[in-house]
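Undergrad: Have a look at this prediction, sequence included:
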Amino acid sequence: MFNTQNIKKTFLQIFRQIKDFLLKPKSREFFIFLFFFFIASGFWFLQTLNEEYDTDFSIPLHLNNLPDNIVLTNDPVSALSVRVRDKGTVLMNYKLSRKLPPIELDYSQLAKQKQNHIQFSAVVLEKQILSKFNVSSKLLSIQPDSLEYIFAKGKGKRIPVSFRGKIEASQQYFVTDTIFEPDSVSIYAPSALLNQVDTAFTEETELLGLSDSTTIKIPLQYMKGVKFVPNYVILHLPTDIVTEKTVKVPLRGINFPQDKMLRTFPSYVEVTFQIGTRSFNTISEADFAINIDYWDLRSLEGDTYQIKITKAPSQAKKVRVWPTNVDFLIEKKTTQTND
């Protein structure tokens, strides 16, 4: 156990040692030197900042009020790089405490030129750029030196959304559904391009090791000359714990002539599948179908048929049957006559 008196004594001893060190003549000289060193450094730093320097800044460039049926068919510049000259103190203030607001371009102003291809010098924006800085700042250069916008009045249509990527649940879980919100989006594009696009794909996305139901916002894959509204979807991925279920499904003959009938050995097969615990009681043998076509049997050389599942619910995963093959006979129906 710690002794309180010993701890107090130790702290007092350390305090005296520090005090004796600071009060030594050499220590006082060292701290006096540091004091004047920091003062001199501060004056030197202020003097340096009082000189003029050139610094580059990036200013966002936004195009506003673009109608839904107007499509930008090129990749416009999203930011301007400008070089500014001013005193160091002013430039440091820009860097540390000010976030430069974007330059706003209005589509309605550009549309007054009544052209689909608009190109103009960035110097036109000089007044807007300078308004982001102090009066003392001088604008030296703007990059890029010209801006280009190519518009197309696009026709619109609705197309479905499809996921592009990989979705995997963790062990003992599986994803029961993929739900897009919305499940379709409007697209606008020139007529020639519009006819070529029938699906909106998401950006390549990997969602691995899912155990809980997940909701994620995914942007749609960019296509030059095509505008998606909206340009993203919300993907819902419900998950469930995996369990197995087995049902007995009868075999049914179809397309048989009226005077013929099918006999199989056995007359049913066991269908085993994985299902979520929440859907376990909602799936039964009635949700499955195994139809055996007469003409498929006629094309066989032997009397053994390989089972193919005709219908299965979407919730059932990793469906398998037993037995996988059955023997069959095609019999002629007997007709009864009345004496």
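TA: The structure has been received and is ready for your questions. Numbering: from 1, shown residues only.
Undergrad: CA atoms for contacts and neighbours, from now on please.
TA: Fine.
Undergrad: contacting residues around the closest residue to residue 154 other than its chain neighbours?
TA: If the residues on either side of it in the chain are set aside, residue 154 comes closest to residue 189, at 4.2 Å by CA to CA, 6 or more residues apart in numbering. Applying CA atoms under 8 Å, 6 or more residues apart in numbering, we find residue 189 in contact with 69, 71, 152, 153, 154, 155, 156, 225, 226, 227.
Undergrad: Redo the residues you listed as JSON lines? Include neighbour count.
TA: Rendered in JSON lines, the data for those read as follows (neighbours: other CA atoms under 10 Å):
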{"residue": "69", "neighbour count": "17"}
{"residue": "71", "neighbour count": "23"}
{"residue": "152", "neighbour count": "20"}
{"residue": "153", "neighbour count": "16"}
{"residue": "154", "neighbour count": "22"}
{"residue": "155", "neighbour count": "16"}
{"residue": "156", "neighbour count": "19"}
{"residue": "225", "neighbour count": "19"}
{"residue": "226", "neighbour count": "21"}
{"residue": "227", "neighbour count": "21"}
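Undergrad: So which of these belong to helices?
TA: Nothing among the contacts of residue 189 maps onto helices, per DSSP state H.
Undergrad: take the one below as the second:
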Amino acid sequence: MTSGNGITGNDRERKDGKEWMLLLLSILLAFIIWLLHSLSLQYSVFFEYNVELTSSLEGRSRSAASEDLLIVRGRSEGYYILRQRIGRRKTLKVNAPVTALVHKDGDAFSVTCENIKSNIVEALGGNVDLEFIVTESMDFNFPRMVSKRVPVAPRTSISFDGQYMPLGRIELRPDSVDIYGDARLLETVDSVMTMTISASGVDGPIQGISGLMPIRRVEFSEDNIYYSLNVVRYIEESVDVPVTSVGVPEDKDLIVFPSTVRITFRRIFSSTQYSPDDFVLAVDYADFIKTMESELVPELVSVPDGVISWEISPRYVDCILLDNNGGQ
């Protein structure tokens, strides 16, 4: 049917449906705006946390979890409160000085929450404006552990730009750490490794901080290691250097073939020029007598400053020992 104004029943139903849809969307939008506004406001509520306490008790585990709950009251934004209420109870990692821990019995220690209030505030990280702490004290078990000092080894994946190379080894500070754990387990650990230190196209000194590769049931005295590596630009050159013999008795002659070898070396990029006289290559009579071999590896006795690495060609020289009648 058509009404007096020319609108059919179907048209009116479609119009009413659109109006209801707009109304529902408006209500939903208003609810979202209200929710976002409410979550941005601050509220004073109670929070519950599990606590993992870290300390430096000598000869004991560095961290322990308490079965007691930490209950505090504080002000926080609705977003943070909502995150705390959803899912499993969150764990608060608190650092505490040894002086705050009271030994009860065996491995059991107790800590008064007011004594570590500043540490709790630091662990909350500014998310909660702490008003007061409900929990009076918490108990922790710090089992005894043996320790030993082991070196830290760098784990690297570093590539260098053309004509750049490291000058020396990568330096670590500290270069050794104390590890804690079961005695039998520590017997199998002779070093700890850094996380992989990665860099590519390096054309200058690098430095940074790296964590340590975790070892199951082993704790470290340090969490992070500072590393540095000096990187320089180099040029490659070659010189022919005579091979001398040292330590030869007066009545003997040690003849070397070939008498001259080529040294190919890398040096720090500079305008300095090197000559064969700047290098001293020698074979030792004592080494010849000990080995009784005719071939020896010449030793680079003297090398000028700025030379980083070198190779000798040929690698071995032949040696012949003769009597020197003139020396008698």
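TA: Structure's in. What do you need? Treat the numbers as computed from the prediction; the structure is a model and nothing was measured.
Undergrad: closest to residue 126 of structure 1 among the contacts of residue 189 of structure 1?
TA: Nearest to residue 126 of structure 1 among those: residue 71, at 26.8 Å, using CA to CA.
Undergrad: pretty sure that closest one is touching residue 154, no?
TA: Yes - using CA atoms under 8 Å, residue 71 of structure 1 is in contact with residue 154, at 6.1 Å.
Undergrad: Which neighbours do those two have in common?
TA: Residues touching both residue 71 of structure 1 and residue 154 (CA under 8 Å, 6+ apart): 188, 189.
Undergrad: Mind reading off the mean deviation between the longest strand anywhere in structure 2 and structure 1?
TA: Assignment by DSSP state E gives strand 231-246 as the longest strand of structure 2. Taking mean CA distance after the TM-score superposition for structure 1, the mean distance separating strand 231-246 of structure 2 from the aligned residues in structure 1 is 2.8 Å.
Undergrad: related to what we said a few turns ago, now the contacts of residue 189 of structure 1 as a markdown table including distance to residue 138 of structure 1?
TA: Shown next, in a markdown table, are the contacts of residue 189 of structure 1 (distance: CA to CA, whole Å):
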| residue | distance to residue 138 of structure 1 |
| --- | --- |
| 69 | 40 |
| 71 | 36 |
| 152 | 38 |
| 153 | 40 |
| 154 | 42 |
| 155 | 45 |
| 156 | 46 |
| 225 | 38 |
| 226 | 40 |
| 227 | 39 |
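Undergrad: The residue nearest to residue 149 of structure 1 when sequence neighbours are not counted is in what secondary structure piece?
TA: Spatial nearest neighbour of residue 149 of structure 1, excluding adjacent residues (CA to CA, 6+ apart): residue 118 at 5.2 Å. Using DSSP states H and E, residue 118 of structure 1 falls within strand 117-121.
Undergrad: now do residue 29 of structure 2
TA: Here residue 29 of structure 2, judged by DSSP H and E, is contained in helix 9-40.
Undergrad: could you say what helices and strands the following helix or strand past that helix packs with?
TA: Sequence order places strand 42-54 as the next helix or strand after helix 9-40 of structure 2, per DSSP H and E. Where contact means 3 or more CA pairs under 8 Å, 6 or more residues apart in numbering; DSSP states H and E, strand 42-54 of structure 2 is packed against strand 63-65, strand 70-77, helix 78-85, strand 91-95.
Undergrad: picking up where we left off before, buried by neighbour count: which residues of the longest strand of structure 2 qualify?
TA: Under the neighbour-count criterion of 16 or more other CA atoms under 10 Å, strand 231-246 of structure 2 has 231, 232, 233, 234, 238, 239, 240, 241, 242, 243, 244, 245 buried.
Undergrad: And the residue nearest the centre of structure 1?
TA: For structure 1, residue 218 is the residue whose C-alpha lies nearest the centre (CA atoms, centre = their mean; 3.0 Å).
Undergrad: Residue 234 is in contact with that one, correct?
TA: Yes - with contact defined as CA under 8 Å, residue 218 of structure 1 reaches residue 234; the gap is 6.3 Å.
Undergrad: sorry, back to before: trace the residue nearest to the centre of structure 1 over to structure 2, please.
TA: With TM-score structural alignment as the criterion, residue 218 of structure 1 lines up with residue 210 in structure 2.
Undergrad: and what of residue 277 of structure 1?
TA: Residue 277 of structure 1 maps onto residue 269 in structure 2, by TM-score structural alignment.
Undergrad: What about that match, how many residues nearby?
TA: Counted by other CA atoms under 10 Å, the residues lying close to residue 269 of structure 2 total 15.
Undergrad: and it, what is it in contact with?
TA: Applying CA under 8 Å, 6+ apart to residue 269 of structure 2 gives the contacts 232, 233, 234, 235.
Undergrad: Go again with 6 Å.
TA: Contact partners of residue 269 of structure 2, counting by CA atoms under 6 Å, 6 or more residues apart in numbering, are 233, 234, 235.
Undergrad: Please state the offset of the helix or strand residue 301 of structure 2 falls within from the chain centre?
TA: Using DSSP H and E, residue 301 of structure 2 falls within strand 299-302. Its chain's average C-alpha position is 38 Å from that of strand 299-302 of structure 2, according to CA atoms, centre = their mean, to the nearest Å.
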